[in-house]
Every structure is written in structure tokens, then in C-alpha cells.
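S.K.: dropping the sequence and predicted coords here.
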Amino acid sequence: MKNQESEVVALGIRKRVFEHTIKNNGGYLSQACSAADSLAVLYEDVLNLGPSIAPEIPAPFGGVPAPDNPNSFTGAGYHGEFASHYDRFIISPAHYALVIYAALIEVGRMAPEGLKMFNKDGSSVEMIGAEHSPGMEVTNGSLAQGLSMASGIAFARKRRGDEGRVFVYMSDGEFEEGQTWECFANMAHHKINNVTCVVDYNAQQCDGAMSAVTEIGDLVGKLKAFGADAVLVDGHDHDALREAMNRRSETGPVVVIAKTSPFQGMDYLQKRFPRLHYVRFTSEDEKIELRDAIAEQLGVNVDEIE
């Protein structure tokens, strides 16, 4: 039986990203479709995080970190304080930022008013998340850098004897990057077994369907060959996700490959396939058609959106 709370959170994430997209004439809808369930299970059931220590309404950008800049900060405070018994959560695909913000709001770690600052000049609520954005601890730059930083944090925590694990959220497109495989090879070599990777495997990337760009093939088999404990699960089955995310390995990282649909909860998006990476509207008629179709499926009152 699925956890009712995680189901509520997942639906809330999709609704919030959908409403934001309609109000702002664009947004990352397919990422909300595919990632909402795994993020809901992580935040609601799996991650051991302390209460948020960040302002509910995000502070303006404080400048880049530097020895002479006391105003800089990271978004890690939304995941609570750093302590040996708490987990750390690294977001690797920076373009999932809108979905992460929606998740933080749904679990009470950020105020809904924070989304009004999204992609505004001087705001820390970036469209492409940076280290100062809510929920973000590091700037990932190119895809796949988050995993390497997470593994370094985990290696340090392991040497220090911390109880907490390091979770890293990834997109499947990151497995087209060589740095990903170098990192897995090194984690196996150093037996870094306090890392759990959760992969949103929606078979999409910025240039379209992955099958038409670079097919990644047998991901489970490849990861096992690189020393990871990899498992493929239905990324919309909360019980399966919860069980897989709580796996432990003695020798290397755990990788939960969450097979997902970029249309989950928003069937209308199939009409736009394979152009799903970022949804923007070419006409008012297109916007209204999408708005009405998806609002009905999500149970959203269109009169309350605009």
C-alpha cells in the first residue's frame, strides 16, 4: 500500500509546476511528471534531514562565495544543518530546479511565495539551480558534476565515521557523460558505500528522446560492471522506490534507476513528443488547450491559475 502522504506530495509537485508553467508561459513540465514520485518518497519517507535552517522566503543572491564576501550562502540550509547523523542531498541536474522548489514547498521547507522570485534578476531562486538556490548545495555546471562532488563528500564522511548517508539525484542524460563513469569507477575502487544515487530514467534529454541522441543501453548491467549495486524499479511505484532507496551495499554505491514517464499525470504532453525538455507556447490557443487538458487531469481549477 502506498504512503498517502508521499502520494499527496507528488501530486502537489505536479500541480505547482503546472500552474507555474501556465502563469509564466513556460516551464519544466516533463521533469515534474517523471520526478515527482521519487522526490516525494525521498523527502517524505527516506531522507534523514534536520529541519530547514534557511529563510522560508529565499534571500536575494548574496554574491559568489569568497573570503571577502560574508554575505554568500548556499541553498543547503533548506535540507537542515550539517550533522554527522543527518543525510546530505545533492541535486545534480540543475535544470530540475523548478521541480525541487515545488518539492520543498510541498514538504514545508520553503514558502510558496518563493516561486514568485523564480528567474528574477537578483534572485537566488534560479531557473537553472546554482549553489545559492533553495535545496542546492553545489553548482553543478555541466551535467554529471554533482555525482563527483557527492562522492567526495561521502568519502570524507566515511573517513570521519559519520552515520548519515549522501544521496544524489541524477537524470539519465548524465550517463551520456564520461565523468559519470569515471566517478563510479573511483567509488568502487575506494569502496565508497555510503552513496545512494536516485536516477530519473525518463528517456529524455535536452535534444529529445535519448534513443535518437545517445542510447545508454543496459544501465543496470553497466553499473554493476562498474561496482555499483544497481536496481531498476518503477519510478511511479512508491513502495518499490522506498524499498530500493533503503538498500545498503558493503562495497560501493547503491543506484536506484527509477524508470519513469515524462507524461505521468499529464497525458496531453504526449502530443509534444519528443520536444519535452522545456515546454513553451507558440500561441495562446496552444496554451489554453494544454492548460485545460492537464488541469482536468490534475484536478486544478483553471479559474484560479491566471
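M.R.: Looks like it came in fine.

S.K.: for the rest of this, base every contact and every neighbour count on C-alpha atoms.
M.R.: Fine.

S.K.: tell me where the longest helix sits in the protein.
M.R.: For the chain, the helix reaching the highest residue count under DSSP state H is reported as helix 4-24.

S.K.: other SSEs contacting that helix?
M.R.: strand 26-27, helix 29-41, helix 97-106, helix 284-298 (3 or more CA pairs under 8 Å, 6 or more residues apart in numbering; DSSP states H and E).

S.K.: tell me which of those lies nearest to F18.
M.R.: For the helices and strands packed on helix 4-24, proximity to F18 was assessed by CA to CA; helix 29-41 is nearest, at 6.4 Å.

S.K.: which strands or helices does that closest one pack on?
M.R.: Contact partners of helix 29-41 among helices and strands, from 3+ CA pairs under 8 Å, 6+ apart: helix 4-24, helix 97-106, strand 195-201, helix 238-245.

S.K.: C-terminal to it, what's the next element?
M.R.: From helix 29-41 onward toward the C-terminus, using DSSP states H and E, the following helix or strand is strand 88-91.

S.K.: what are the buried residues along that next one?
M.R.: Counting neighbours by 16 or more other CA atoms under 10 Å, one finds that the buried residues in strand 88-91 are 88-91.

S.K.: of those residues, which pair is most distant in space?
M.R.: Across the buried residues of strand 88-91, the longest distance by CA to CA is 10.0 Å; it joins R88 and I91.

S.K.: show me the helices in the stretch 201-306 of the chain, by range?
M.R.: Per DSSP state H, counting those that start in this stretch, the stretch 201-306 of the chain has helices spanning 210-213, 219-225, 238-245, 284-298. These are given in chain order.

S.K.: among these, which is nearest H189?
M.R.: Of all the helices of the stretch 201-306 of the chain, it is helix 219-225 that lies closest to H189, at 12.3 Å by CA to CA.

S.K.: other SSEs contacting that closest one?
M.R.: So helix 219-225, by 3+ CA pairs under 8 Å, 6+ apart, packs with strand 229-234.

S.K.: A further structure is provided below for comparison with the first:
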Amino acid sequence: MDDFERQRGRLFGIAYRMTGTATDAEEIVQDAWLRWQDVDRTTVRDPDAYLAKVVTNLSIRQLTSARARREMYVGQWLPEPVLTGRSEFDALGPLEVVAERESVSFALLLLLERLTPAERAAYVLREAFAYGYREVAELIGTSEANARQLASRAGKKLSAEGPRQQPVDQAGWRKLVERFIAAARLGEIEELEKLLAEGVVSRADSGGKVSAARNVLVGRDRVARYLVGALQRFGVGIEARLTEANGGPALVAVGPEGTIMAICFIGVGPEGVTDVQFVMNPEKLAFAVAQLSQIGGLPDLSW
């Protein structure tokens, strides 16, 4: 197998964790492939390191330009989800250990947006791919001391946002989410509020292309009323299916014709539902739709 094809999954994984966008990651990997075709292979002593460096630097460049564009983004910006857990379409490969799942979790990708591109690169390469500091420095193009500083600074920023995410109890998550959906569908605001944490947060990423709240909603009452109102207005004919995305449990909202209308990530803590993140922008759902097209449509993804 060609060196590039052997590394393709890893290269996509680096680019996706760096940008939080699967479509950008695909473009970066394609760009790296084109560069690989033009390079004199006899001058490349370590193809794996060479390709990782190309993808890392393309990702840094993409992330830098993307942040300027996001200032013009309509409403909330959320990462682009990737369906996982099914070998037929899993672009990230098997997420076999907790660290691998955590490194692509929706919650972590959202937090990584707080980092500078260089900090994010150092953190991703170190934590998700276990590169040593010397290797990180070579991939980013800096000194080993600076690579250590970047990774340390990134870790401190993320720690300041709160404790590391705990592994999800899928059975408990499913039970709570089923009650959550039932209460929202029936318009039982008081019952729904009982399932929400006091400081619950709701975000919806529509990019202005579909109807959704453009501002962050905080608090039991506001979030409960918004969810009930949204379901009453737009929920007719929509089916909620449980699935795995970004290494954890998620909901897929499926329309009457089997189309994906939204992918929803629901965070759960000791007090109940802590956050609800809706990805609704059709452009951000395109990668998941393409994943499913590989197996001929949307299957029953419930675990």
C-alpha cells in the first residue's frame, strides 16, 4: 500500500481534530495528497512524519483563515459532527480507548476553539496522537521548549473551563434522554425543567440556513420553553434516533423522507441535562449524510 493511503485515516484524524470540520479535513487531506504526488520521494526519509507535518501546517493555515470567516457566521458556530461506531462509514477509524473517544468528543472540539491554532496543534498532536515534544516541535516548526510551552498553555486553558469529561453511562444517558424527548414532545414544561440542570445551556448552529435560535440560551425555564416551542412548530413528522457521533451518544433528527434534519449532542451531569447542542446547518450535516450514503441510507443506529 502507498505510504499516503496507509496514513490517510490518521491524516484525516489530525485535520479533523485541528479544524473541527470534516469537510475542511477532507480538503486538507486532498491537498496533502496532491503535494505528495509532486514531491521527490527519494528526499523524504520519513514519509509518515513528512505527511503529518504537511497536514498539521495546512490545518493551522486553514484554522487561522476560518476564524476570520467565523466572525461573519450567522448565529452560533459549532463543530461539524462525524458519525462513529460503524466500520462501514467511520472516517475516524475505531475509537477503541477512552482517550481516543475523548479526543473527538463534541464537547472537547468546542473547547478547542478557545485555543490559538499553534496551541491547538500542540495539544492535538500530544494528547490525541501521543507525539513526543520533540516530534511536536518538528511537526509545527518550532523549538522543543516552545512546543512544551504551547501544550502546557493549552492544557491550562482547557482545565480552566472545568473538569475533564467523564465517560458516558450509555444506559443512564439513554433513559434520561428518552424522558427528555417525551416531555418536550408532550409540551410538559414543568416535567422537562426537572430533567434540566440549573445552568443548562442550549446552542443551535443553523448558519442562518434554517430556522433556529441564534443566541445561546441559558437556564431551565428558557431552554425548556424553547425546546417545547421548537418541537411544536417544527417537530411534526420528525423522528429522533439514538446513535453514536464523535465517539459518544447523540440524537439524529430524521425527516419524513429519511433526511437528516439535525444531529443533537446532549450533555448529562449529576443535576440532569447540562447542555443541548444542535447542529442544523445543512452544510454541516453533509458529511454525515455522505457517510450514510455509503451503506444505502439511514439504518437503525440505536445502540
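M.R.: On my side now, so go ahead. Computed from a predicted structure; not experimentally measured.

S.K.: just give the TM-score of the two.
M.R.: Aligned and superposed, the two chains score 0.23 in TM-score terms (TM-score structural alignment, normalised by the length of the second structure); 130 aligned residues with a CA RMSD of 7.2 Å.

S.K.: can you count the residues close to M187 of the first structure?
M.R.: When counting by other CA atoms under 10 Å, one arrives at 25 neighbours for M187 of the first structure.

S.K.: now render the helices and strands packed on helix 29-41 of the first structure as CSV, adding mean neighbour count and distance to E296 of the first structure.
M.R.: Rendered in CSV, the data for those read as follows (neighbours: other CA atoms under 10 Å; distance: least, CA to CA, whole Å):
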stretch, mean neighbour count, distance to E296 of the first structure
helix 4-24, 20, 11
helix 97-106, 25, 20
strand 195-201, 26, 26
helix 238-245, 19, 23
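
S.K.: can you lay out these as TSV showing distance to F184 of the first structure?
M.R.: Written out in TSV, the entries for these read as follows (distance: least, CA to CA, whole Å):
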stretch	distance to F184 of the first structure
helix 4-24	30
helix 97-106	24
strand 195-201	11
helix 238-245	18
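
S.K.: with adjacent residues omitted, what lies nearest to I266 of the second structure?
M.R.: Taking CA to CA, 6 or more residues apart in numbering as the measure, I266 of the second structure lies nearest to V276, with 4.7 Å between them; neighbours along the chain are not counted.

S.K.: ugh, typo on my part, it should be A22 of the second structure
M.R.: Counting by CA to CA, 6+ apart, the nearest residue to A22 of the second structure once its immediate chain neighbours are dropped is Y16, at 5.6 Å.

S.K.: so the one you found sits against V29, correct?
M.R.: No: the pair Y16 of the second structure / V29 is not scored as a contact, 9.9 Å apart, by CA atoms under 8 Å.

S.K.: can you redo the helices and strands packed on helix 4-24 of the first structure as a markdown table with distance to R242 of the first structure?
M.R.: Converted to a markdown table, those look like this (distance: least, CA to CA, whole Å):
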| stretch | distance to R242 of the first structure |
| --- | --- |
| strand 26-27 | 28 |
| helix 29-41 | 6 |
| helix 97-106 | 17 |
| helix 284-298 | 24 |
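
S.K.: V199 of the first structure is nearest to which of the ones you listed?
M.R.: Nearest to V199 of the first structure among these is helix 29-41; the distance by CA to CA comes to 9.0 Å.

S.K.: so which residues of the stretch 151-300 of the second structure form strands?
M.R.: 196-205, 217-218, 239-245, 248-254, 260-269, 272-279 (DSSP state E, counting those that start in this stretch).

S.K.: and the fifth one, which residues are buried?
M.R.: So the one you mean is strand 260-269 of the second structure. Residues of strand 260-269 of the second structure classed as buried by neighbour count (16+ other CA under 10 Å): 260-268.

S.K.: relative to V166 of the first structure, how far out is the residue lying closest to V220 of the first structure once chain neighbours are set aside?
M.R.: Leaving aside its chain neighbours, V220 of the first structure sits nearest to A230 (5.5 Å; criterion: CA to CA, 6+ apart). The span separating A230 of the first structure from V166 of the first structure equals 16 Å under the rule CA to CA, to the nearest Å.

S.K.: hmm, back to that, for the residue nearest to I266 of the second structure, what are its contacts?
M.R.: 200-203, 264-267 (CA atoms under 8 Å, 6 or more residues apart in numbering).

S.K.: recalculate using a threshold of 6 Å.
M.R.: Taking CA atoms under 6 Å, 6 or more residues apart in numbering as the criterion, V276 of the second structure is in contact with 202, 265-266.

S.K.: so which of those comes closest to L110 of the second structure?
M.R.: Here the nearest of the contacts of V276 of the second structure to L110 of the second structure, counting by CA to CA, is F265; it sits at 11.6 Å.

S.K.: re earlier: nearest to G221 of the first structure among the helices and strands packed on helix 29-41 of the first structure would be which one?
M.R.: Put simply, out of these the one that sits nearest G221 of the first structure is strand 195-201, at 14.9 Å, with distance taken as CA to CA.

S.K.: quick one on the thing from earlier: dump the helices of the stretch 201-306 of the first structure to a markdown table, plus distance to I105 of the first structure.
M.R.: Shown next, in a markdown table, are the helices of the stretch 201-306 of the first structure (distance: least, CA to CA, whole Å):
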| stretch | distance to I105 of the first structure |
| --- | --- |
| helix 210-213 | 31 |
| helix 219-225 | 32 |
| helix 238-245 | 20 |
| helix 284-298 | 18 |
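
S.K.: and of those helices, who's closest to R16 of the first structure?
M.R.: The closest of these to R16 of the first structure is helix 284-298. By CA to CA, the value is 10.4 Å.

S.K.: may I see the buried residues of the closest one?
M.R.: Buried residues in helix 284-298 of the first structure, defined by neighbour count with 16+ other CA under 10 Å: 287, 290-291, 294-295.

S.K.: Throw the buried residues of strand 88-91 of the first structure into a markdown table and include distance to N24 of the first structure, thanks.
M.R.: Formatted as a markdown table, the entries for the buried residues of strand 88-91 of the first structure read as follows, by distance: CA to CA, whole Å:
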| residue | distance to N24 of the first structure |
| --- | --- |
| R88 | 32 |
| F89 | 28 |
| I90 | 27 |
| I91 | 24 |
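
S.K.: max-length helix in the second structure?
M.R.: Of all segments of type helix in the second structure, defined using DSSP H, the longest is helix 47-70.

S.K.: with that, I have no additional questions.
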